[in-house]
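Participant: Let me see the structure of the following:
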Amino acid sequence: MTSFQMPNSADQINLREWLDEQSRQLGFDGLRITDTHLGDASERLNQWLAEGRHGQMEYMARHAQLRSDPGLLVPGTVRVICVTMNYLSPVIDFDQEWQRLAEPTHAVVSMYARGRDYHKVMRNRLQEFALLIEKQIGSFGYRVFTDSAPLMEVELARKAGLGWRGKHTLLLNRESGSTFFLGEILVDVPLPIDQEEESHCGTCQSCIDICPTQAITAPYQLDARRCISYLTIENPDAIPVEFRRAIGNRVYGCDDCQLICPWNKFAQRTALPDFAERHGLGRASLLQLWSWTEDEFEKRHEGSAIRRIGYQRWRRNLAVAMGNALADEAVSEVDKDELREVLRNALPTSDEMVVEHIEWALDS
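Facilitator: Modelled structure (predicted):
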């Protein structure tokens, strides 16, 4: 039970200024506060689930009721402190990202995953923030989250005023586009809430047009089963043949809808060393990543979000990209011979799923 008493108006302003300052010192780039009422968002989620658009992300359906009300997830919650943390490394250049997508033998890893696992970075800093708040205002009830619980994070952040939902369903804001992570502190303190942000997408639908697999089926409508991020990360099974060509050389996630978004010309670079590129993931070739043994995969991706997909999915994704390189007329025969050789050599020691993708690649 909280011992906190709401201060007068002047002290509320001082508290809010203190929260903003402390959040900045901890590396957060935005902070807003909202209540727990999500309106018709839960109905839209249930409709999305009923249509099966979540694919095999069964956890989305399993905890759907909790997602509809943060107060059910953490009893006593009346406010949600929402924060953002920019992740874009200073070395990332969007023009170069497009160039790499056009180079079939290069491997493309989603920009957010090239540094440390954001779950750990955000969670530790959110916990530190909550303890600082407790020292400032006294004992109160709270829990911290970052993509780690049945919580409608984007909707809460939107409602708190951290941005608006883009037509690709990601959160956008005018200061940093969409290249940031979200985190929350659920609290039992009735802090003053912030106003929502108006949408600024207008008639633009660049994200819809650019999607390689047409996963954005309409403005604000995403079919995860078609999304390359889902197919290469969340999907535990074989990648459907109908999407393999469209995946190109993307071996972990996809950034196309962010790269094309006009608002990301304002994308802010992070100053946090945690999100600096590791192991050359922004410039590695398919052959370099394929050469990693399972032990090397585990060691190199220690502390990385990529490690969660495991070695077999990693090889599955690489095999698809290598098959696309083999089918590309721009790739030299010398490079193709090398790709074929390493794929054939891997057949005897690969599991059934990876073998199926290797054979598909060799038939390209």
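Participant: From now on I want contacts and neighbour counts done on CA atoms only, so please keep to that.
Facilitator: OK.
Participant: okay, now S176: neighbour count?
Facilitator: The criterion is other C-alpha atoms under 10 Å. On that basis, S176 has 22 neighbouring residues.
Participant: Would you agree it is in contact with N264?
Facilitator: Yes - under the criterion of C-alpha atoms under 8 Å, S176 makes contact with N264 at 6.6 Å.
Participant: Can you give the contact residues for the biggest helix by length in the chain?
Facilitator: The helix spanning the most residues in the chain, taking DSSP state H as the definition, is helix 118-137. Around helix 118-137, the neighbours that count as contacts under C-alpha atoms under 8 Å, 6 or more residues apart in numbering are 4, 19, 22-23, 26, 85, 140, 142, 144-148, 181, 183-185, 274-275, 305.
Participant: Just the buried ones out of those residues, please.
Facilitator: When burial is judged by neighbour count using 16 or more other C-alpha atoms under 10 Å, the buried members of the contacts of helix 118-137 are 19, 23, 85, 140, 142, 144-147, 181, 183-185, 274-275, 305.
Participant: which one of the residues you listed is nearest P240?
Facilitator: When these are compared for distance to P240 (C-alpha to C-alpha), A305 wins out at 23.4 Å.
Participant: OK, contacts around the residue nearest to the closest one when sequence neighbours are not counted?
Facilitator: Ranked by C-alpha to C-alpha, 6 or more residues apart in numbering and with sequence neighbours excluded, the top spatial neighbour of A305 is D117, at 4.6 Å. D117 makes contacts with G303, S304, A305, as judged by C-alpha under 8 Å, 6+ apart.
Participant: Please provide the structure for the following sequence as well, for comparison with the first:
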Amino acid sequence: MRVTAPDAVPEAPGRLSAFLAAGHHAGMDWMAARAGERADPSVLWPEVRSIVMLGLNYGPDLDPRAALGDRTGGVISVYARGDDYHDVVKKKLKSLGRWLGEASGVALKVFVDTAPVMEKPLAAAAGLGWQGRHTNLVSREFGSWLFLGSIFSAADLPPDPPESDHCGSCRACLDICPTAAFPAPYRLDAGRCISYLTIEHKGVVPAEFRAPIGNRIYGCDDCLAVCPWNKFASVAREQALSARQALKAPRLADLARLDDAAFRALFRKSPIKRVGRDRFVRNVLIAIGNSGDAALAEEAARLVGDASPLVRGMAVWALARLDPARLSHEAAHARESDDTVLAEWRAAGIVVNTTPAIVLTTQPVIPYR
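Facilitator: Coordinates of the predicted model:
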């Protein structure tokens, strides 16, 4: 826990403006919509006089990159393998906030990721760490594995000194990125980032990024995991943040069979629940298409007829990579009217029937009166 002032990062507005102007926020329009509040904490809450920044360790017990070699399993970002960090961190912040409120007698507000707060530069200003070349916070004690939360207080609290940059000449985090999402050190183009593409992006994943995604089905830890400062990190002791065994090495075949109810049950306490079943299965199908495992073609074939266009499109792409002959067979009785799915069929060199199917109903017919 460290303290900083609301105006401790005077360069933040300019950096945010350049980020937005370059379009590096991709489809995250909410960043631009509340840019004024994001750039200046006093705009978000005029009463703020001090900001208490909290860092919570979520260090993994193993290097998450090890699972990238098992192409029949999916890789889920470390932060999402335990309970939803929003709930875990907010609970701790509220407890700390009650103590601060009683001690200071002034108003305060608690924020965890969902509010327009530039947590990483504020955490650096407070001395929790520094923003590395991958734009994430790096700590000499916890490496790149810290959740962040903030308490805005109306009390004038003494600020802690900021942390200096200790990246030196290292560029490991930049060089390891599978999609070249860093146009320059300390700059991220979110539209190319696998974490954005598998979590925030709502539509079809652009074709150029599908193969580099590999079997990453939710987020990407490569730039975090390669950081040399992780050698000082410790495994998270918070039980709620410990990885569930089922999410350490989930089988793609099992995940492809999730319907909405099963998805909600599996990820009930996880941040993954926020993306919904269709976007998640979209990601699973990309991993299936990259697996090189012909046995998984059956899962892709079954999902060619899924109710979701997002799922159908990725099923066509995956099946085209694993078993083109099977895809041609599926085309014989496929009917499709969604433009994005039709584009996937065309990319596979196949023309399908665009005439809507006749749907028979068993509902009683009520005569017009």
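Participant: what TM-score do we get after superposing?
Facilitator: Overall, the chain-to-chain superposition scores 0.86 on the TM-score scale (TM-score structural alignment, normalised by the length of structure 1); 320 aligned residues with a C-alpha RMSD of 1.1 Å.
Participant: thinking again about what came up before, and the residue nearest to A305 of structure 1, how far from S176 of structure 1?
Facilitator: D117 of structure 1 is 20 Å from S176 of structure 1, where distance means C-alpha to C-alpha, to the nearest Å.
Participant: Can you flag which of the contacts of helix 118-137 of structure 1 belong to strands?
Facilitator: Of the contacts of helix 118-137 of structure 1, the ones assigned to strands by DSSP state E are M85, Y142, V144, F145, F181, G183, E184, I185.
Participant: thought the first one was touching S176?
Facilitator: No - in this structure, M85 of structure 1 is not within contact of S176 by C-alpha under 8 Å, at 9.9 Å.
Participant: Between the contacts of D117 of structure 1, which sits nearest G282 of structure 1?
Facilitator: For G282 of structure 1, the closest of the contacts of D117 of structure 1 turns out to be S304, at 14.1 Å, with distances computed as C-alpha to C-alpha.
Participant: mind checking the SS state of P212 of structure 2?
Facilitator: Three-state assignment for P212 of structure 2 (DSSP: H, G, I helix; E, B strand; the rest coil): helix.
Participant: Can you find the partner of it in structure 1?
Facilitator: P212 of structure 2 maps onto A246 of structure 1 when the alignment is built from TM-score structural alignment.
Participant: before we move on, what about L93 of structure 2?
Facilitator: Aligned against structure 1 - with TM-score structural alignment as the criterion - L93 of structure 2 pairs with L126.
Participant: tell me, how many neighbours does its match end up with?
Facilitator: 23.
Participant: Ok, G276 of structure 2 next?
Facilitator: Look at G276 of structure 2: counted by other C-alpha under 10 Å, it has 14 neighbours.
Participant: Pull up the aligned stretch in structure 1 for whichever strand or helix holds it.
Facilitator: In this structure, G276 of structure 2 is located in helix 276-291 according to DSSP states H and E. Mapping helix 276-291 of structure 2 onto structure 1 (TM-score structural alignment) gives residues 310-325.
Participant: With stretch 165-173 of structure 2 instead?
Facilitator: Here stretch 165-173 of structure 2 aligns to structure 1 at residues 199-207, judged by TM-score structural alignment.
Participant: Over to stretch 134-149 of structure 2?
Facilitator: Under TM-score structural alignment, stretch 134-149 of structure 2 corresponds to residues 168-183 of structure 1.
Participant: And that stretch, what's buried?
Facilitator: 168-183.
Participant: Also stretch 126-139 of structure 1?
Facilitator: Of the residues in stretch 126-139 of structure 1, those buried under the neighbour-count criterion (16+ other C-alpha under 10 Å) are L126, Q127, F129, A130, I133.
Participant: Check stretch 154-161 of structure 2 too.
Facilitator: When neighbours are counted by 16+ other C-alpha under 10 Å, the buried residues of stretch 154-161 of structure 2 are found to be A154, A155, P159, D160.
Participant: Other residues contacting it?
Facilitator: Taking contacts as C-alpha under 8 Å, 6+ apart, the residues outside stretch 154-161 of structure 2 that touch it are 2-5, 47-50, 104, 106-108, 125-127.
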